[in-house]
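Peer 1: Next input, structure requested:
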Amino acid sequence: MEVLINFWQSTGLASLTMQAVIMIVLACTFLYLAIAKGYEPYLLIPIASGMLLVNLPVTGLMEEGGLFYYLYQGTKLGIYPPLIFLCVGASTDFGPLIANPKSIFLGAAAQFGIFFTFIGAFLLNDFIPGIHFTPQEAASVAIIGGADGPTALYLTSQLAPHILGAIAIAAYSYMALVPIIQPPIMKALTTEAERQVKMDQLRPVSKREKIIFPIVVIIFTVLLLPSAAALIGMLMLGNLIKESGVVPKLTSVLTDTFMYIITILLGLTVGATAKGEVFLTAQTLSIVVLGLVAFSVGTASGVLFGKLMYRLSGGKINPLIGSAGVSAVPMAARVSQKVGQSVNPANFLLMHAMGPNVAGVIGSAVAAGLLLNFFQ
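Peer 2: Modelled structure (predicted):
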């Protein structure tokens, strides 16, 4: 009997709590969305797996000496996010942005959700008992509105690492749910006539322009905002490697093997921070809600600025591409294309939407640099 009792006490079943059960169910839900529904499987499968493993009792994976403890240092120290940006840069075509520079304003407009939510987080301090956000925490929550997981993780690792798990889960969840969250907002803010607008074909962009662009962006942005150097520098370095055309093997590694390795490590360790006793609190749940607000307001502000450009251009710009100003590349651009084609099957908005989409990547990194500059 003593042997049986000792065996029972050594199992995870004996230490299973209701909080752990809730998190295990949530992890399985994310796995379902990733596998059965295809929502960002490359992100959600590692995140959900990390969440599942760390909430199974007595594993010790996130304790000192455990596997995830050591892997997590790359997230905690802000190493993985800039490396992800390096890979993103190597797989991004800035041609649509170069061909239509006006689209940078749509990318900038979509960052309004970040600053709106930053103020909103402070208002919660006064109106909801038990919830309090420091400026550093509010900045980390607000950056979710940029819909850029690596940027959110990098900023939070520098300003408020103790809420990194909640920020990561919220940021990557909303990135994965872009096809569900964005279309209702886009349809509510535009008329059918606006959604039907067909845009003129973009001009061809020369190789020289594509090589000069990342160099100019690095110099201008880092001189103006040194705190954005890690993100902008890696993003543009990856793009320069791609556009140079002289190191195809480096481009191949960055866009394939290396990117997936970093994504697995980042996803697993992000999910492993979501332990039940830390995640299931009023403050954490408010982070999830505020993240949704930030993302929704960012989408709405991009669409509304698109409507303004529609009017100023005499109806030549489809306001739907403004929703792609959030930096969920390329999913947000695909959503613009899908919503536009739902009312006009001959409408092809994808390349036009990629302009504000990649501008949003730069915009979210710049916004993170601003917040770092103010609050670090």
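
Peer 1: make it CA atoms for all contacts and neighbour counts henceforth
Peer 2: Will do.

Peer 1: Packing partners of the host helix or strand of residue 221?
Peer 2: For residue 221, the enclosing helix or strand under DSSP states H and E is helix 207-224. Judged by 3 or more C-alpha pairs under 8 Å, 6 or more residues apart in numbering; DSSP states H and E, helix 207-224 is in contact with helix 95-99, helix 229-244.

Peer 1: which residues sit against the last one?
Peer 2: When contacts are taken as C-alpha atoms under 8 Å, 6 or more residues apart in numbering, the neighbours of helix 229-244 outside the stretch itself are 81-83, 85-93, 151, 207, 210-211, 214-215, 217-218, 221-222, 247-248, 250-251, 254, 362, 365-366.

Peer 1: hang on, the earlier thing: and the helix holding residue 221 with helix 229-244, angle?
Peer 2: With axes from the mean of the first three to the mean of the last three C-alpha atoms, to 10 degrees as the basis, helix 207-224 and helix 229-244 are set at 170 degrees to each other.

Peer 1: Show me what counts as buried in helix 207-224.
Peer 2: For helix 207-224, the neighbour count (16 or more other C-alpha atoms under 10 Å) marks 210, 211, 213, 214, 218, 221, 222 as buried.

Peer 1: quick revisit: the helices and strands packed on helix 207-224: which one's closest to residue 283?
Peer 2: helix 229-244 (28.0 Å; C-alpha to C-alpha).

Peer 1: okay, now residue 124: neighbour count?
Peer 2: Residues lying near residue 124 (other C-alpha atoms under 10 Å) number 16.

Peer 1: Which parts of the stretch 1-150 of the chain are helices?
Peer 2: Using DSSP state H, counting those that start in this stretch, the helices of the stretch 1-150 of the chain run over 2-10, 18-35, 41-55, 67-76, 80-90, 95-99, 103-109, 112-127, 135-142, 149-159.

Peer 1: would TSV of those helices with distance to residue 301 be doable?
Peer 2: Shown next, in TSV, are the helices of the stretch 1-150 of the chain (distance: least, C-alpha to C-alpha, whole Å):
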stretch	distance to residue 301
helix 2-10	53
helix 18-35	28
helix 41-55	26
helix 67-76	31
helix 80-90	25
helix 95-99	19
helix 103-109	6
helix 112-127	7
helix 135-142	15
helix 149-159	20
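
Peer 1: Before we compare anything, build this one as well:
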Amino acid sequence: MAIIQSFLDTLAQLAQESGFAGFFADGGWKNIIMILISFVFMYLAVAKGFEPLLLLPISFGMLLTNLPFAEMYHPEFWNYVDDFKEDAGTVNDHYIDYQRILEHGGLLDILYMGVKLQIYPPLIFLGIGAMTDFGPLIASPKSFLLGAAAQGGIFFTFVGAAILNMSAADCASIAIIGGADGPTSIYVSSKLLTTNSANSVGTIALAAYTYMALVPIIQPPIMKALTTKKERSVVMGQLRPVSRLEKLIFPVLVTLIIALMIPSAAPLVGMLMFGNLLKESGCCDRLVKTAQNELMNIITIFLGVTVGATTQADKVISLDFGKVMLLGVVAFSLGTACGILLGKLMYVVSGGKINPLIGSAGVSAVPMAARISQKVGQEEVPTNYLLMHAMGPNVAGVIGSAVAAGVLLAIVK
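Peer 2: Got it, this is the predicted structure:
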């Protein structure tokens, strides 16, 4: 009998410590909802092709972090610790106890250090730079203006979120969604948000990648509402050829100018331009291939899964996440509108030689936004090829979003 009782007690203990028991604990229903939400995002990534390279890892990270008792991610480990020190004066230093994370953290805690230490997003930018051709931008420098204008949605939303009495960190993290650049959104939110914040890196990333995937749905109505048929029908001339020397000077010059003007933008812009310099040098094929493929793929997996790990139930099943989604689409829509409106101004100034549609590509959704400019233009004139003209503002938007991130960090920090 004693053996049977011991066996039954063991079974009871195993049942109590199982993840199934966690679903019946206080708040366990939220975990169930989050797991179901992760299934929805997996479906959107696989069946609908919504940014699958990052949305699928994010959704699986969401699944892992919401499994009861899995102990793969500990949000409490990422709270800032106050350390009272006496040096030349009395200071109160705030830091994250990384030693504790290394000793007691789960797998996702360890990998998330690459997000919190701002390692993954700049490396993603390195890969993006190695895949980007800045030729259209160099051939038409006025595209810089369109890329800059499209960042207007970021700053308008920052002000709007502040009016709604959100914290400065939340304002900046939500506003950067308007740049339509996932790694930049993760970079800003990881520097500013803590586990005590109303939002998390994961919720910001979910909103950013959702709206990036919805570019073909969100942008065309705005483009058509703000332009006339005559403006959409403008056929632009061919871009001039760009020399190899120009392409070599460009990344070095951009790095110098932006890093000196806005030092906080240097990590993103610097790695973006370094990747591009490797590509344009013509003598680093092995490094370029690694940056474009192996490194980019590895970092994308780590970034997606660990960002998904921060999407705990209390962050997603809340009014605050609803505000993130609402303000995110406002930021993205305003960015698109600002680019188009400057495009309309340039249309007038140029005497009708610039198609305002290319202004919508100033957001940093490369190359999808440029393709949408091409598609909407061809609805009016089937032989109109705006893609290369739109790629100028599009790649300018990548630089612009990184600069906007640096400005926000300088303001908030």
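
Peer 1: So which of the helices of the stretch 1-150 of structure 1 is nearest residue 299 of structure 1?
Peer 2: Of these, nearest to residue 299 of structure 1 by C-alpha to C-alpha is helix 112-127, at 7.7 Å.

Peer 1: other SSEs contacting that closest one?
Peer 2: helix 135-142, helix 282-312.

Peer 1: I'd like the distance between the counterpart of residue 180 of structure 2 in structure 1 and residue 213 of structure 1.
Peer 2: Here residue 180 of structure 2 is matched to residue 147 in structure 1, going by TM-score structural alignment. Distance from residue 147 of structure 1 to residue 213 of structure 1, counting by C-alpha to C-alpha, to the nearest Å: 23 Å.

Peer 1: Let me see the contact set for the aligned partner of residue 257 of structure 2 in structure 1.
Peer 2: If you follow residue 257 of structure 2 across to structure 1 using TM-score structural alignment, you land on residue 220. The contact partners of residue 220 of structure 1, by C-alpha under 8 Å, 6+ apart, come to none.

Peer 1: ok, the aligned partner of residue 308 of structure 1 in structure 2 - how many residues close by?
Peer 2: Using TM-score structural alignment, the equivalent of residue 308 of structure 1 in structure 2 is residue 345. If you count neighbours by other C-alpha under 10 Å, residue 345 of structure 2 ends up with 14.

Peer 1: who are the neighbours in contact with residue 345 of structure 2?
Peer 2: Counting by C-alpha under 8 Å, 6+ apart, residue 345 of structure 2 touches no other residue.

Peer 1: got a list of what the aligned partner of residue 299 of structure 1 in structure 2 touches?
Peer 2: Here residue 299 of structure 1 is matched to residue 336 in structure 2, going by TM-score structural alignment. By C-alpha under 8 Å, 6+ apart, the contact list for residue 336 of structure 2 reads 150, 153, 219, 222, 223, 359, 360, 361, 362, 363.

Peer 1: The same query, at a cut-off of 6 Å, please.
Peer 2: 150, 360 (C-alpha atoms under 6 Å, 6 or more residues apart in numbering).

Peer 1: Against residue 350 of structure 2, how distant is it?
Peer 2: 21 Å.

Peer 1: Not counting its neighbours along the chain, what's nearest the alignment partner in structure 1 of residue 125 of structure 2?
Peer 2: Correspondence of residue 125 of structure 2 to structure 1, assessed by TM-score structural alignment: residue 85. Closest residue to residue 85 of structure 1 apart from its sequence neighbours, by C-alpha to C-alpha, 6 or more residues apart in numbering: residue 235 at 4.8 Å.

Peer 1: so can I have JSON lines of the helices and strands packed on helix 207-224 of structure 1 showing mean neighbour count and distance to residue 71 of structure 1?
Peer 2: Shown next, in JSON lines, are those (neighbours: other C-alpha atoms under 10 Å; distance: least, C-alpha to C-alpha, whole Å):
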{"stretch": "helix 95-99", "mean neighbour count": "21", "distance to residue 71 of structure 1": "36"}
{"stretch": "helix 229-244", "mean neighbour count": "24", "distance to residue 71 of structure 1": "20"}
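
Peer 1: May I see these organised as JSON lines, with distance to residue 14 of structure 1 added?
Peer 2: Below are those laid out as JSON lines (distance: least, C-alpha to C-alpha, whole Å):
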{"stretch": "helix 95-99", "distance to residue 14 of structure 1": "57"}
{"stretch": "helix 229-244", "distance to residue 14 of structure 1": "45"}
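
Peer 1: Indicate which one of the ones you listed is closest to residue 17 of structure 1.
Peer 2: Among these, if distance is taken as C-alpha to C-alpha, the winner is helix 229-244, at 39.4 Å.

Peer 1: For that closest one, grab the matching residue range in structure 2.
Peer 2: Going by TM-score structural alignment: helix 229-244 of structure 1 matches residues 266-281.

Peer 1: what's the average distance of that stretch to structure 1?
Peer 2: When structure 1 is overlaid, stretch 266-281 of structure 2 sits 0.6 Å from its aligned residues on average, using mean C-alpha distance after the TM-score superposition for structure 1.

Peer 1: how far does that stretch sit from the chain's center?
Peer 2: With C-alpha atoms, centre = their mean, to the nearest Å as the basis, stretch 266-281 of structure 2 stands 18 Å off its chain's centre.

Peer 1: what do we get in structure 2 for residue 15 of structure 1?
Peer 2: By TM-score structural alignment, residue 15 of structure 1 lines up with residue 22 in structure 2.

Peer 1: Likewise for residue 96 of structure 1?
Peer 2: Aligned partner of residue 96 of structure 1 by TM-score structural alignment: residue 136.

Peer 1: Now do the contacts for that match.
Peer 2: By C-alpha under 6 Å, 6+ apart, the residues touching residue 136 of structure 2 are residue 392.

Peer 1: separation between residue 74 of structure 2 and residue 309 of structure 2?
Peer 2: 9 Å.

Peer 1: Who has more neighbours out of those two?
Peer 2: Per other C-alpha under 10 Å, whichever of residue 74 of structure 2 and residue 309 has more neighbours is residue 309, with 28 against 19.

Peer 1: Next up, the contacts around the more buried one.
Peer 2: 61, 62, 65.

Peer 1: and which of those residues is nearest to residue 165 of structure 2?
Peer 2: Compare each of those with residue 165 of structure 2 using C-alpha to C-alpha and the shortest gap goes to residue 62, at 28.7 Å.

Peer 1: Tell me the spacing between the closest one and residue 111 of structure 2.
Peer 2: Counting by C-alpha to C-alpha, the gap from residue 62 of structure 2 to residue 111 of structure 2 is 14 Å.
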